[in-house]
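Engineer: Pasted the sequence and its predicted model underneath.
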Amino acid sequence: MINRFTLFLVLVFTLSLSQHSAFSQEKTPSHKFWETLKSHCGKAYEGKLVSPESDPRFAGKLVMHVRACEDGRIRIPFFVGDDRSRTWVLTRDEAGLIQLKHDHRHEDGSEDQVTQYGGKATHAGSVTAQFFPADQFTANLLPAAVGNVWWITVDETSFTYNLRRLGTPTLFSVRFDLTQSIDIPAAPWGWQD
């Protein structure tokens, strides 16, 4: 026969296990950020340059397309007019930290000489923002980019892609309106549909 004290201990132990289980299943900010991005998979959005206000290299229609959401990887082509050379590639490691790489291609699909640069988040960030300081590969490929920090923000209404080169006045920012999807664009250079 179980006495009241033993029953009380069993109850306290059971409650503590259920609370621990609930806390351990709580999603990290980077996981929630990832899920928000994935919710846009298959959709395309138009954007505008925020900083600088104008740049001849980004004078065409700006479009992002959350084209591929695979297990642990999201690929987002970024088009500038007819230039379909750029894709942002986000991957997640086992700890849930996110990495950003830039995949640059020529029109024939071959890799550009300057490609696969980027960085990895050093912490879980926030639900709406992830920061990617330049990694060693980037520093070796582009020594001037050793001070680059990229960041992406996403909320219910907008997605922004940003770059700051520390120690310089360089700031690049483009914002996409997530409230209005547009027609799906053609595949980026080097992709097979």
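Structural biologist: Thanks, I have it. Not measured: the values here are computed from a predicted model.
Engineer: rest of the way, CA atoms for contacts and neighbours
Structural biologist: OK.
Engineer: where do the strands sit along the chain?
Structural biologist: Taking DSSP state E as the criterion, the chain carries its strands at 44-51, 62-65, 68-70, 73-80, 83-92, 98-104, 117-120, 129-133, 148-154, 158-165, 171-182.
Engineer: Identify each buried residue in the shortest one, please.
Structural biologist: Okay, so that is strand 68-70. Neighbour counts over strand 68-70 (16 or more other Cα atoms under 10 Å) mark 68, 69 as buried.
Engineer: list the helices and strands that strand packs on?
Structural biologist: strand 73-80 (3 or more Cα pairs under 8 Å, 6 or more residues apart in numbering; DSSP states H and E).
Engineer: same question, the last one
Structural biologist: With contacts defined as 3+ Cα pairs under 8 Å, 6+ apart, the secondary structure elements packing on strand 171-182 are strand 44-51, strand 158-165.
Engineer: and the comparison structure, right after this:
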Amino acid sequence: MIRVVLADDEPVVRFGVRAVLGTAGDIEVVAEAENGSAAIDLVARHRPDVAVLDIRMPVFDGLDAAKVIRECHPGTKTLVLTTFADDAYISRALGEGAAGFVLKTGDPQEIISGVRAVANGGAFLSPMVAKRVVDQLSRAHPRPLATQRIEVLTAREREVLGLVGAGLSNAEIAARIHVVEGTVKVYVSTIFRQLGVRNRVQAAIIAHESGIIPG
């Protein structure tokens, strides 16, 4: 069972997300918070697998909470709930340790998929969020086209990057391409270094932008 702490300052949103996660069968919301500070306390108390955090909350916002959770409770992964009004937070979010982004108004199934992906050590981006992130970063930090950036990768590394972008963990990638997990870890480290990214979310963005996500 994947244990989740859910934080959002809107009771209606918490009710909706809890109801969606309750349909999964393998996910349990063990505690809820109205702000980021309370979410941190609940993570310390319950040690969940995943903290689902709204970006905009009083006291501590979701990104402040994600940073503290990453530093103090690394066993808990964070999945950020976002809206299209949150573009100003995106660059900051990528540096605060969030393992995934899910659009509040998107397909409810994406929340379930996101929780499962980050719980298993993967990254997750709702497709519409991925496009928004890519557009925002391109405006703020012009870079070569993603298709040009991945030219430095081997065919196998591109395959692994696509699977990272699809939200698979190292263990799942290893099973997919029939290698041991240690080999995947080497591939992922090499990909990060070659692309100049720091985490799976940043790598996933490039995978989405370059169109190499497997169907």
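Structural biologist: Sure thing, it's come through. Keep in mind that what you see is a predicted model, and the values were worked out from it rather than measured.
Engineer: Overlay the chains and give the TM-score.
Structural biologist: Remark: TM-score between the superposed chains equals 0.28 [TM-score structural alignment, normalised by the length of structure 1]; 101 aligned residues with a Cα RMSD of 5.8 Å.
Engineer: Now render the strands of structure 1 as TSV, adding distance to residue 7 of structure 1.
Structural biologist: Shown next, in TSV, are these (distance: least, Cα to Cα, whole Å):
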stretch	distance to residue 7 of structure 1
strand 44-51	58
strand 62-65	57
strand 68-70	48
strand 73-80	48
strand 83-92	44
strand 98-104	46
strand 117-120	49
strand 129-133	47
strand 148-154	49
strand 158-165	53
strand 171-182	54
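Engineer: between the ones you listed, which one is nearest to residue 6 of structure 1?
Structural biologist: Across the strands of structure 1, residue 6 of structure 1 has its closest neighbour in strand 83-92 (45.2 Å, Cα to Cα).
Engineer: and the angle for the closest one with strand 158-165?
Structural biologist: 90 degrees (axes from the mean of the first three to the mean of the last three Cα atoms, to 10 degrees).
Engineer: could you say what helices and strands strand 83-92 of structure 1 packs with?
Structural biologist: strand 73-80, strand 98-104.
Engineer: Kindly reformat those as JSON lines containing distance to residue 158 of structure 1 and mean neighbour count.
Structural biologist: Formatted as JSON lines, these follow (distance: least, Cα to Cα, whole Å; neighbours: other Cα atoms under 10 Å):
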{"stretch": "strand 73-80", "distance to residue 158 of structure 1": "15", "mean neighbour count": "21"}
{"stretch": "strand 98-104", "distance to residue 158 of structure 1": "19", "mean neighbour count": "23"}
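Engineer: Go through the ones you listed and name the closest to residue 161 of structure 1.
Structural biologist: Per Cα to Cα, nearest to residue 161 of structure 1 of those: strand 73-80, 10.1 Å.
Engineer: circling back to that earlier point, which one of the strands of structure 1 lies nearest to residue 21 of structure 1?
Structural biologist: strand 83-92 (23.3 Å).
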